[in-house]
Structures are given as structure tokens and as C-alpha cells.
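Q: with the sequence up front, the predicted model follows.
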Amino acid sequence: MTTPARRRLAAAGLAGVALLGSLSLAACGDDEPAAKAPCGLKDTRKGHLTAKNAAAALAKAAEGRKTLTFRQEMTINGKTAAIEGSVDASPDKIYGLSQTMPGDDGTVKLILKDDRVYVSAEGEQDGKFYVVDPDQKGDPLAAPLKAWFDQSGAAATANAWTVGLLAVNYVKTETLDDGTRAELYEFQIDPRIVARASGITPPPGLEQSSTSYVWVDRYDLIRKVETTGKDERTVETFTDYCEPVDIKAPDASDLIQR
């Protein structure tokens, strides 16, 4: 595999971690009727999220196996790139993930299925996929991917958010672009605590507090997250909860050696 291809594979993995981590965020109560309750959910929480009840709400939201579609827009120094796809995951396991993202020379597609990762980079044998088995000894990419699998369940990320949570403030209730009624919250988090909870040593100079804006619906499902840093802004949206997804591994004829 060429050096650019390795960089694309590493970037794909990190993007997947960021997106799957957002599956753990949740909570909300709203008295307006919904046309259809996603994921077979029936109960809605009364009252707003607070720093006292957020931990329980996050833990509850991490329960069960869910599918959804997502889109993440990242703006860094005025330049915006988007990652989008679908995922099938439980609190402790990723059953399937399919996403596309910008690469050095075009679009990169990543598929995660049956505990293997497949990556196709536009401009390098288009339509063909490299494959990585996290349990394959001797593969330099196996160990980091194994760590990714072990920490990418919603439950692990929910715990990290709970550990790093400093304050939760209700802002307002509004209707999102897809028509979903959601409550907007301001989450204040200590990134250093979150990093340590995730097994990462905080880099020197990491800020002590950061703010994320989180939109959640009446069924305790996250619909949108917006985070703004010094020179970057990330907006994630989540739709089609528990709707069917079709995530398949590439055919054997489409696999190539690294």
C-alpha cells in the first residue's frame, strides 16, 4: 500500500470513531405527538436534561442495537469537507458501517463488516478494496484497528462523555430541517477527562472546557451535534433511526493486496 493510501485508511478509521462516538449521546422529552416512534420506543422523558440526570439518560440511550444514517461536515480554516453513510451498531459492537469521505485525490469509501475493514480510494484501482483484519498478527494496521473496535461501541463513548461532563444547559426547543422536533442543549465538557477515559494522553495545552450543542428528540435519540473549536467547526446530523440499511462486504473479486 502506498503512503497516501495508508494515510487515507488511518483517516477513515479516525472518522469512524468520531461518528460512532456520537451514537451514545441522547435524551429529551416533548409533549407534541410524533407520527411514528423510531426503534419501537414508547416512553418519553418529562423535563429537561441536567447535569444530574444526563448520565442515566446517556446510559439508557446506549442500550439496544440501532441503525441510522449520518452526515458530518467539518470546516477547518474555512474549508468544508463532508463524511456521510450508515451504521448498524449495539452498545458494544459495530455490525456494519459504510461511509464515504474526501481523500487526497478523490472520494474514499470505507466499509466495516464482519470485523474487517475495507477501503477503496478513488484513483487507486477504482472500485477495488484493500482489506484489514484487526486480528491479523504482523499487520501494522491491525493493532490500531483492534483498539478502535474495542472502544467504538456506544457504551464506551457514553461513559467517556459522562466522565467529562461539567454542565448541561437547556437552550430551547425547535424544529430541525427534516421536520424533527428537538430540544437544544449546551453541553460543557472537559476534553482532558474525556481523553483519559478513552485511553488517550491529553496533549499539552489542551483546553480545560469545550462546548457542544446537542439536539435530542422526544425519544431520547440524538439528531444533531455542533461543536466549534478555535479554527474548526463540526456539524453532525443523524436520521432514519432503526430503518433498514444494506451494508455488505465487497465481493472477493473486488479485493486487492496492500
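A: That came through fine.
Q: from here on, contacts and neighbour counts on C-alpha atoms
A: Fine.
Q: what sits up against the host helix or strand of Ala18?
A: Using DSSP states H and E, Ala18 falls within helix 3-21. Residues from elsewhere that reach helix 3-21, judged by C-alpha atoms under 8 Å, 6 or more residues apart in numbering: 70, 72, 83, 101, 103-104, 108, 110, 119, 121, 145, 148, 152-154, 157-158.
Q: give the buried residues for it.
A: By neighbour count with 16 or more other C-alpha atoms under 10 Å, helix 3-21 contains the buried residues Ala5, Arg8, Leu9, Ala11, Ala12, Gly13, Ala15, Gly16, Val17, Leu19, Leu20, Gly21.
Q: and if you look at stretch 157-172?
A: By 16+ other C-alpha under 10 Å, the buried positions in stretch 157-172 come out as Thr157, Ala158, Asn159, Ala160, Trp161, Thr162, Val163, Gly164, Leu165, Val168.
Q: would CSV of those residues with secondary structure be doable?
A: As requested, those are exported to CSV (DSSP: H, G, I helix; E, B strand; the rest coil):
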residue, secondary structure
Thr157, helix
Ala158, helix
Asn159, helix
Ala160, helix
Trp161, helix
Thr162, helix
Val163, helix
Gly164, helix
Leu165, strand
Val168, strand
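Q: closest one of those residues to Lys60?
A: Within these, the smallest distance to Lys60 is 9.6 Å, found for Ala158 (C-alpha to C-alpha).
Q: with adjacent residues omitted, what lies nearest to that closest one?
A: Spatial nearest neighbour of Ala158, chain neighbours left out: Ser24 (4.9 Å); criterion: C-alpha to C-alpha, 6 or more residues apart in numbering.
Q: any idea how far that neighbour lies from Trp161?
A: With distances taken as C-alpha to C-alpha, to the nearest Å, Ser24 is found 9 Å from Trp161.
Q: one more structure, for comparison:
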Amino acid sequence: MKWNIRRTAAAVIVLPVVLGAAACGKTDTPAPATGQTATQSSSAATSDASTSGQPYKDKASFVAAMKAAGKNVTSAHVTMDMDAAGQKVAISGDTKLDAADPAMKMSMDMGSSTKLEMILVDKKIFMKGMPGLAAGKWAVIDSSSTMGKQLAESLNQADPTKMYDQFGAAVTDVKYVGEDTVEGDKAFKYDLTLDTKAMQAQMPAGDKTKLPDTIQYTAWLDEKDQLRKVTFDLMGVKANMTMGKYGEPVDIKAPAAADTVKAPL
């Protein structure tokens, strides 16, 4: 159980950050419209023309669109369902997208009465519901431990200006599939190919998981070019993640000191 909690807890943080990276990038220039060159896009930007609300047919315009859409995003709500070889995990939480002071609050239901809550704030990691932990208490993860280093590195990767560049480098191919809806909103569906070698730097230190050369994702952008849904099926792990409530207020605070104890790892 301890191994599953460590690996899954890391996935809770890494996946939303990696998959949602482009939703919180920074840019001063909107994405090129389908068929536009970078020069044409720059001219359109000067005239304040908007290219959102349409499908993108290549990697450059797709990635640039997400980057432009997220330049002012301050928060997002994330839900994710994972099925790892029969072990079902349900995740829900809020993320504060701030390069200087990122924060996350997540709840995770792993079934079999295993329910975890996690808070990442002020570069500290707190977890409630771990086996061996008194009810109602939050474990403070030692930043020098293996898990602490993994989670702390993942939190550091929440810097949107860094994560966008990494995500952009990993995407090697974008195929537009067609129009769809996500939670009742119009969306555009895409098949993405990501280079796992380019993703290695985004993974927690010490993670030696053997991955194929490329990973296939399906992603949905809404009419504002915001990333709203991502799915993948990889090495026995199926995941379905949705993102929304962009820019809505989030309240993420560290637990009271009296409610914290050293993590039983």
C-alpha cells in the first residue's frame, strides 16, 4: 500500500501540471490562425484580431493557442479518474497557477477505504489519510525524503513559464479530430503525440519508469482555447482528466500546526 500511495500521490501532482501546462503559459502574441504564418499572426496581433474559437491544424498553432489562452489564468479546477490495472483512483482539486507562489489542494479516493487529501503550499507538502496516521492529522512530508523530493520537484514544475516550454517541446504531432462538447461547452478535439524523452525532465527525480518512445493523448480545447479535457491509455493505466473554472477564486492554506505530524514514511 505504501508503494501505491507514493507513486499515485506523485501522479496526482505531476499529471495535472504536465497535462495542463499549456493552459497556464505566458505570451504576448495570440496563436496563428489555421494557415497563417508567424509573420501573418504577428500582424493580426497588432490589429487585435482574435483566432480563438476555431480548430488548429498543426502543432505550432495548437501549442501557441493554449499558451495565449492561459496568459492571464490564475487558477483552475481539476478532476481525474484513473484505472491502473484495476485499481481505480478518483482525484479532484484546485490549482493556483502562480510562478512565484504555486499551490495545489487535492483529494484522492483510491478505494478500499483509502482516501487521501494533499495540500502543496509555501513549498511544503501536507497529506492526510495515510496509513498509520492519526485521524484528522496532516503528515508533513520531509523534503529530504525520496517522496518529499519528488513532490517538491513537482511543485516547482508548476511554474507556468517553465512548464509551457517543456510541454511545447514534448508535443511532436497534433491531429484535429472534430467538434465535441465538454461539460456542455463547445470544444475541439485533438489527438496528440508526445515524445517521452522530452518529458523526462518533467518527471520526479528517481522515477525510472520505462516508457515507450512516444505517448498518445486526446485533448479538448474550448472556444477560448483553454485545455478542458485530456485522456490517455498507457501501459495499463487509463486516465480521464477535465479542467475548468479557470480564474475562479481558490482558498489553499496550510493546515494548523497543531494538526500536523511528521510523515510516517
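A: Perfect, I can see it now. Here the structure is a predicted model, which means the values were calculated and not measured.
Q: TM value for the aligned chains?
A: After superposition, the two chains reach a TM-score of 0.78 (TM-score structural alignment, normalised by the length of the first structure), with 238 aligned residues with a C-alpha RMSD of 3.2 Å.
Q: sorry, back to before: what about the helix or strand following the helix holding Ala18 of the first structure, how far off from the second structure?
A: The C-terminal neighbour of helix 3-21 of the first structure among helices and strands, as given by DSSP H and E, is helix 54-61. Compared with the second structure after the fit, helix 54-61 of the first structure shows a mean deviation of 3.1 Å (mean C-alpha distance after the TM-score superposition for the first structure).
Q: the second structure: which residue goes with Met101 of the first structure?
A: Counting by TM-score structural alignment, Met101 of the first structure lines up with Met108 in the second structure.
Q: how big's the offset between the helix or strand where its match lies and the first structure?
A: Using DSSP H and E, the element containing Met108 of the second structure is strand 103-109. On superposition with the first structure, the mean distance recorded for strand 103-109 of the second structure (mean C-alpha distance after the TM-score superposition for the first structure) is 1.5 Å.
Q: which residues sit against the very next helix or strand once past that strand?
A: As assigned by DSSP H and E, the chain's next helix or strand after strand 103-109 of the second structure is strand 115-121. Contacts to strand 115-121 of the second structure, defined as C-alpha under 8 Å, 6+ apart, come from residues 101-110, 125-130, 155, 252-254.
Q: buried ones only from those, please, as a ChimeraX command.
A: In ChimeraX syntax, the buried subset of these is picked out as below (16+ other C-alpha under 10 Å):
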select :102,103,104,105,106,107,108,109,110,125,126,127,128,129,130,155,254
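Q: and the helices in the stretch 101-250 of the first structure?
A: 142-151, 154-164, 191-197 (DSSP state H, counting those that start in this stretch).
Q: check the mean deviation of the shortest one from the second structure.
A: When the second structure is overlaid, helix 191-197 of the first structure sits 3.0 Å from its aligned residues on average, using mean C-alpha distance after the TM-score superposition for the first structure.
Q: buried sites along that helix?
A: For helix 191-197 of the first structure, by 16+ other C-alpha under 10 Å, it's Pro191, Arg192, Ile193, Val194, Ala195, Ala197.
Q: Ala22 of the second structure pairs with which position in the first structure?
A: When the first structure is aligned by TM-score structural alignment, Ala22 of the second structure is paired with Leu25.
Q: hang on, isn't that match packed against Leu58?
A: Yes: the pair formed by Leu25 of the first structure and Leu58 meets the contact definition of C-alpha atoms under 8 Å, at 5.7 Å.
Q: overlap in contacts, those two.
A: Common contacts of Leu25 of the first structure and Leu58 (C-alpha under 8 Å, 6+ apart): Ala158.
Q: more neighbours, those two?
A: The residue with more neighbours, out of Leu25 of the first structure and Leu58, is Leu25; 29 against 24, by other C-alpha atoms under 10 Å.
Q: separation between Gln163 of the first structure and Val171 of the first structure?
A: Actually, residue 163 of the first structure is Val rather than Gln. 22 Å.
Q: need the counterpart of Tyr176 of the second structure in the first structure.
A: Matched by TM-score structural alignment, Tyr176 of the second structure corresponds to Tyr170 in the first structure.
Q: would you mark the buried spots in stretch 121-139 of the first structure?
A: For stretch 121-139 of the first structure, the neighbour count (16+ other C-alpha under 10 Å) marks Ala121, Glu122, Lys128, Phe129, Tyr130, Val131, Val132, Asp133, Pro134 as buried.
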